[in-house]
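# here you go, sequence then predicted model.
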Amino acid sequence: MSENLKNLLDTAAPSRRGLIVAALAGTAAAMTGLSPAVAATAGTVTGGFTFQGENRRFGTPRNQLPPSRGTSGALQGFLGQLASTARQRVIDLYVSSTQKNFQVKAYRLGNYAGLGQRLVWSSPVTPAIAQAPATVDPATRTTSCNWKISLKLDTSAWPEGFYYLVLSAPVAWYSRAQGAQAHMIPLVVESASLAGKAVLVFNDLTMQAYNKWGGASLYAGANGTVPSRSLKVSFDRPYADPEVYETYNVPMIRTAESITDSRVSLGYTTEARLAGNPALLTGAAAVLFSGHSEYWTRGMRRGVESARDAGTNVVFFGANNVYWRTRTEPTALGPDRMVVCYRDPALDPLASAHPELATTRWQDAPYREPECSLTGSMYGDFRVTGTFTVTEPSFFGFQGTGVRRGTTFPGIVAGETDASNNPSQPGNLMVFSHSPSSGLYRSKDWSDGSVYTTKSGSAVINMATTNWLAAQYDPAVPARSRQFAAQVTRNIITAAAQGPIAQRYARPAV
């Protein structure tokens, strides 16, 4: 373990150590010499793309990425598009820097024999400028950047998938005295078609809700109080910290792309893309949500429900999903780049005339649609610790794990949880794990992993803990628990990728 990594882990809260390790996955593999780094500056797609073939390529050791990746005034940036799409593969990059120039490197995230990423493209060294200060809308406390385009990225030759764009000043990556000289920006190179694929969804709406760049997020304002929080947040600004991406998305990507079964085909998109294009999932075999997909628009929910009712399997590898009903609005840079969430119908100007669009919790008035009618379970608790406990060993996700009723796995249940306790949940819901837990609100509670099926033959699976994915890369979690969670994740994705799976679940559909 490097001194930098050791210091980072030693100073991190216990709940974050596994997430840091997940983001840094591959360092140990790199030290064992599993494969050398690729020194190429481009990664051209040749022939038909498969993620299995992509992951057989040489990966890039993590130590080639900068150890410091937070935002500072020295170097920061954001993208002008929500994703690289089949219609628009050229992406606008906006950068502000106190340095004279910068460089961009694009790393595709995956498994890559345990290394975790591959360098796909490098830009030339590009002149940088300090851009204009951000503006703040006093009515909604929304921060936006009216910046000039710094560079256009042609991603048409890049393999589809999830990426980090690493912005770096050519000096002092490793100099703590210079402050943060590198900045990471997540990017999805969306599949040209999602039909027939198990689709991984980047939780970008949720990330923007948590993004405090400029001082305010949907949770708190610059002074740290709830009343000063933003009522709308914009994609037209950098991410203050990529932690939410690393916590909830990276572990899913790396486990999914470790699957070698040729029957599995993965697709890639984002929450915001689904919000603006509800029919995007038409014909998808499955849609897979990461550890935390909390902010959903009405269009996004209807699109997922329509896909489910047409035979698309839905998997929630986390908890506290579909919790806040949001809207998206356009900004000067394009559609769906403003995330609206007043939370209080008395503040929302559309709540009276269009209660179905009111930005409240989905379970609340003036238009109640509890999340459990889609997810199977309701949000339970926060700051939870518990022990994953099997109650239904016949669940197909447990195949090959050797579990029995009552088998336990410590270290998996943590963070936020969902529980089966609402009359609006599907009538044929099967709880396959009923895990005792203790959280901020209740000292004795449960985390309920569940599955139900529909008349279309689709299944909806909810793992009911935000730590399900992160635990797979956390050395503080027992190896037995890590291996179990990874195997179950691969089992679920493999089954879901092959179309409606109701035949694997005996209860009648609803």
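Okay, I see it.
# going by C-alpha atoms from here, please, whenever you check contacts or count neighbours.
Noted.
# separation between residue 459 and residue 138?
In this structure, residue 459 and residue 138 are 45 Å apart, going by CA to CA, to the nearest Å.
# name the SS class of residue 95, please.
Three-state assignment for residue 95 (DSSP: H, G, I helix; E, B strand; the rest coil): strand.
# I meant to write residue 246 there.
Assignment for residue 246 (three-state DSSP): helix.
# burial measure for the nearest residue to residue 292 once chain neighbours are set aside, as a count.
Of all residues not flanking residue 292 in the chain, residue 318 sits nearest, at 5.6 Å (CA to CA, 6 or more residues apart in numbering). Summarising burial for residue 318: neighbours were counted as other CA atoms under 10 Å, giving 26.
# before we go on, here's another structure to hold up against the first:
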Amino acid sequence: MLKFLALGAGAAATGLAVPAEATSVPRQALRDRPRPAAPVVPAQRASADALRLPVNVTDRLRQIQGYASATSVNAGDPIDFHVAVARPQPFTVTVHRIDGRGTQQVGASGELSGQPRAVPVPDPVTGLIDCDWPVSWTLHTPAYWTSGMYLAVFETRDGDRALTLFVVREDQRRSDFLMVVPFTTYAAYNMWPMDGHTGRNLYRGYLPGGKSGGIDQRAYRVSFNRPFANGGRPKLFDLDIAAAKWLESNGYDVTYATSIDLHEGRVDPARHRGLVFSGHDEYWSGAMRQVLDKAIRGGTHCAFLAANNVYWNIRMEAAGRVVTCYKDAVDPAPGRFGPTKLWRDLGPGHSHAEGRTLGVQYNGIPDRPAPLVVREAGHWLWAGTGLRDGDTIPKLVGGEADGVFPDVPVGYGAQRTVLSESPYTDAKRGRVVQNTSLSVTPEGTIVFDAGTFHWPLALVHGRYTDARIQRATRNLFNRMLAAK
């Protein structure tokens, strides 16, 4: 059963049950908490940027592949890696932290014994593929390691290479910003093994003959206990890497967590000025939404830097290692937040629609990158960019996009400002309009939604780089730091 929270005058209900303490965070604590310097990872020998290392394995040959025992680990605690090789041979693991320049190597294993491991048979009902490979190596993270996004790079003696991503947290440290890495969405898109017959994700599986099928072949449950396809690179994690590199290169005080930490209650919004949802954050449990609601009610700002966020309701199962989402199929065991389908289709009216919180919500997939068309150029977000109403930023609307739904009012009594109005073409929907949104509650809490996948890519060097978006994003984060 869905539960609802009655709010006082001037605020609109979101329809999510929230603990009583969610509304009682003292705002003075947000203004006055100290800003400790981040611990420094000791200098290491020069090493290649792990993001640029060639990853040459395939899911058909499976030369070397591995996964971590958790999506994140608190600094000072251990994390296990489960690794398989195609034929018995030694391999090594190097550990790298992503920073403003690329990566820095911070640790390594000795030579380890590699053994072949079986690919599990998918569950015949749910399509779940869940490996039970033994631990190959345990990394005992030093307590002084800096919170961040880390890569474990696996390399055989033959020179085959794969990787996996994990996050190091600093649970006892306050920071201005907490970046939440969307591992639940990574799992939803993971098609491992892409071998022509076995792999499944929450979108598709394989047809007889090896062609990729559709929803009739998809899984309903996906596990973190398996490697990521594509040599270990999660789909769209370049958005999160771009955000992390920009935050760090601009000197912001930032720590990191994952969507699993959000679900498990390891994120206390009151310890941060703002929560940063860096990439494509599509799959949300009810517990994750409760933390987001607690953040906004307690005065912690929220920045969604991409698009199509808070879209599917999911259940986290098997101690947080399995993501369950039946979508349009019948959910055989709905939880207390309802069946695992679109949030916007849960509850009466639009009470659970993501636009109630974000100001905008997913409305399509541009068939090609389109220009972002600026609105409200006098708003403080656009200050110093030189932009005027109607100016365009080339190719910024791409991947997926969000827009205003007039029948979905913004909650929290917030005032929404629409900062772009960008026409694009969706192959199924025809002409659609993208909107960037910024909402402010009566208490001054900011909720920003960029409304396009290309926004974080514009923050770093690459094909979508744009100094005006970089300036606007600095304006956003600096306002969050200054806001009372």
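Arrived safely, thanks for sending. Just so you know, these numbers come straight off a predicted model, no measurement behind them.
# quick one on the thing from earlier: residue 459 and residue 138 of the first structure: which has the busier surroundings?
residue 459 (27 against 9).
# next one: residue 398 of the second structure from residue 276 of the second structure, what distance?
Distance, residue 398 of the second structure to residue 276 of the second structure, using CA to CA: 20 Å.
# dump the residue contacts of the counterpart of the residue nearest to residue 292 of the first structure in the second structure.
Residue correspondence to the second structure (TM-score structural alignment): residue 318 of the first structure is matched to residue 306. Counting by CA atoms under 8 Å, 6 or more residues apart in numbering, residue 306 of the second structure makes contact with 239, 277-280, 449-456.
# cool, and residue 234 of the second structure?
Taking CA under 8 Å, 6+ apart as the test, what residue 234 of the second structure contacts is 186, 189, 190, 228.
# repeat that for residue 249 of the first structure.
Counting by CA under 8 Å, 6+ apart, residue 249 of the first structure makes contact with 202, 203, 290, 291.
# which residue sits closest to the first one, ignoring its sequence neighbours?
Here the nearest residue to residue 202 of the first structure in space, its sequence neighbours aside, is residue 270; by CA to CA, 6+ apart that works out to 4.4 Å.
# circling back: mind putting the contacts of residue 234 of the second structure in a markdown table, secondary structure, neighbour count and distance to residue 161 of the second structure included?
What follows is the contacts of residue 234 of the second structure, written out as a markdown table (DSSP: H, G, I helix; E, B strand; the rest coil; neighbours: other CA atoms under 10 Å; distance: CA to CA, whole Å):
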| residue | secondary structure | neighbour count | distance to residue 161 of the second structure |
| --- | --- | --- | --- |
| 186 | helix | 21 | 20 |
| 189 | helix | 20 | 22 |
| 190 | coil | 26 | 19 |
| 228 | coil | 27 | 13 |
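# just those now: which is nearest residue 466 of the second structure?
residue 186 (26.5 Å; CA to CA).
# gap between that closest one and residue 59 of the second structure?
To residue 59 of the second structure, residue 186 of the second structure is 17 Å away according to CA to CA.
# what's the first-to-last distance across stretch 72-82 of the second structure?
End residues of stretch 72-82 of the second structure are separated by 15 Å (CA to CA).
# mind listing residues that contact it?
Contacts to stretch 72-82 of the second structure, defined as CA under 8 Å, 6+ apart, come from residues 66-70, 133-147, 166-171, 257-258, 261.
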